[in-house]
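Novice: sequence first, then the predicted structure:
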Amino acid sequence: MSKKLTKVILWTPPRCLSSVFYRSMTTLKRAKCFQELFTGSYYFGPERRSDRYVRERNGCISDVGLDLEGLTVSELTYDRIKKTLVSDYPNVDLVFTKELVYCLPESLYPDMISEGFTEFTHTFLIRDPERAIPSNYRVTMNEQFDSGYLVPTSGGFEETYNLFNFIKEKKGLAPIVVDAADLQTHSDETMKKYCEAVGIDFDPRMTSWDPGPCPSHYKIFSQWNSTVDQSTGFIKVKPEELPPVPFHELPHEVMGAIENSKICYQEMKKYCIDITK
């Protein structure tokens, strides 16, 4: 008898260790893993909602380095991405995708719990905004964009909280939530609990792997994953060992985003996987 196919979505704001989480999931055998498919629609497709990369490349978006199921940039519609995610993939036991919530239009929230998406388990990854948002700002400024300090301006936490509440209300059950801090302090325990919650088998390689390029659908984002490419697992560090965030150097817009995101983070943290049980 063939094993039942498991389908999982990991929703997250930017800079919440989601790329290394995705790297962890790619270590699993018989798994089909996707990374930020809706991001392609948001930035590059014909229905794009941001010209961030279009401006950077003087209107040219054909050279994003797309490698996704044979699709072209002109085919990165939201409808095509949905069909890609719900398609049948033979010879796999797991379909996993990690997605940035702000790249999903709110009008598509109902689609995420209907039709082919009813088979997906929705999970969320969050991180203290005092860590995630300054990191987002730093990387964005390194790209030298003139489109603002943060995309989105909320740091992505408000959108994540809204989708979390939508799914919780419609399904009558809170989705699974992981705090990135637990991945840094207790990676094995956290990933074991996550696997148990979504119905897959934990493999020790999920927290210890060989360095190498992390599979990516968009080469244009490669600089965002440079640390992940060199990683051999989740970086284990205690909160007190983390370097202090230079808040005094951050623009008031960034500090405002941090402050506005705290309640979203704190509310979702109430539903985090308990690694002590």
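Specialist: The structure has been received and is ready for your questions. Numbers count the residues shown, from 1 in each chain.
Novice: use CA for all of it now, contacts and neighbours both
Specialist: Noted.
Novice: could you confirm residue 178 falls within a strand?
Specialist: Yes - when classified by DSSP: H, G, I helix; E, B strand; the rest coil, residue 178 is found to be part of a strand.
Novice: let's bring in a second model and compare:
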Amino acid sequence: MLATTPANVGPRWGPESESASTPAPRATAILPSAGSAYDSSIFTHAWVKKTLEAEHKNASLVLLKDFALSLAGKEYMDHLPHGYHHTFLIRNPNKVIPSWRKCHEEWRPSKPLLDEEAKEEWHKANMGEHGGFKDLLELFQYVRENLDPAPFVMDADDLVSQPETVMAAYCKVTGIPFSRKLIEWENDGSPMYEKWITCRDHLGYLNCNYHTNARSSSGFRKNEDLPKPASTSVTNPKAIEQIAKCVPYYEKLYRERFVP
């Protein structure tokens, strides 16, 4: 089963990298689990497809999450594995873009110092012009036309406001037995690198601000229940411009979503 979301760089990771924004191996060698994580030199689209389509003995479920930008372009979409349910998680770009830009500040190179124009180029290189939403819509259309006539789409706001209803529907479509452990879980404090398999270049992301709330979570929580930043208003003209470019693609996907 594949769950696809609208963000991240790429097809720019590993040996198929097309972007200078790929994180250098720098700190990954000293991160926990660096020795067992996949090496990015083998992490090609073809290798992922072959690995996922192989037999997984004693596994009741194989779950993979990736971003639509990682499969941008039909030549990469053709590497989608067969035999999986392809599902989509969407989120309002008015929430995605400001949050994403903030997270990128954590990974922006400290040297050389970047002026405002260079900072915007950094954001664009990592987020793409349409923040991944155009790629997400194109991927959804590809899946519907080639793999699944009715791929499941869920909206993040629906998921956090009605988690039991949405996850029950998700489980019904994918054939996963529903359990309340899917919406409420015990947080044992173990680090994310012990729970998820990833490649070395991504190990650092498991400990960054992208996942702050996820690391401490014990269930789905509405946005209003979470700590709010000092300012939640979007005032950056470039961010406002990018949001406007994303909205039409999001709205098309929103019309395809499961309605609780």
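Specialist: Structure received. Predicted, not measured: the structure shown is a model, and the values here were computed from it.
Novice: would you check the span in the second structure matched by stretch 82-101 of the first structure?
Specialist: Per the alignment by TM-score structural alignment, stretch 82-101 of the first structure matches residues 49-68 in the second structure.
Novice: for the matching stretch, which residues meet the burial criterion?
Specialist: For stretch 49-68 of the second structure, a neighbour-count test (16 or more other Cα atoms under 10 Å) marks 52, 67, 68 as buried.
Novice: go on, stretch 7-15 of the second structure?
Specialist: 7, 8, 9, 10, 11, 12, 13, 14.
Novice: cool, stretch 37-45 of the second structure as well?
Specialist: 37, 38, 40, 43, 44, 45.
Novice: taking the residues you listed one by one, which sit in helices?
Specialist: The helices, defined by DSSP state H, take in residue 45 from the buried residues of stretch 37-45 of the second structure.
Novice: strands of the first structure, residue ranges please.
Specialist: Along the first structure, counting by DSSP state E, strands occupy 6-12, 31-35, 94-100, 120-126, 176-179.
Novice: on that earlier part again, check the buried residues of stretch 37-45 of the second structure and tell me the two furthest apart.
Specialist: By the measure Cα to Cα, 37 and 45 form the most distant pair in those, at 16.8 Å.
Novice: any idea how many residues pack against residue 33 of the first structure?
Specialist: 21 (other Cα atoms under 10 Å).
Novice: list the contacts for the nearest residue to it once chain neighbours are set aside?
Specialist: Spatially, and ignoring its direct neighbours in sequence, residue 33 of the first structure is nearest to residue 96 (4.8 Å; Cα to Cα, 6 or more residues apart in numbering). When contacts are counted by Cα atoms under 8 Å, 6 or more residues apart in numbering, residue 96 of the first structure touches 7, 8, 9, 10, 25, 31, 32, 33, 34.
Novice: so what's the residue count around the equivalent of the third one over in the second structure?
Specialist: Yep, that's residue 9 of the first structure we're talking about. Taking TM-score structural alignment, the alignment pairs residue 9 of the first structure with residue 2 from the second structure. When neighbours are defined as other Cα under 10 Å, residue 2 of the second structure has 17 of them.
Novice: same thing with residue 170 of the first structure?
Specialist: By other Cα under 10 Å, the residues close to residue 170 of the first structure number 11.
Novice: what lines up with it in the second structure?
Specialist: In the second structure, the residue paired with residue 170 of the first structure is residue 146, using TM-score structural alignment.
Novice: roughly how far does its match sit from residue 84 of the second structure?
Specialist: Using Cα to Cα, to the nearest Å, we find residue 146 of the second structure at a distance of 13 Å from residue 84 of the second structure.
Novice: also residue 101 of the second structure?
Specialist: 32 Å.
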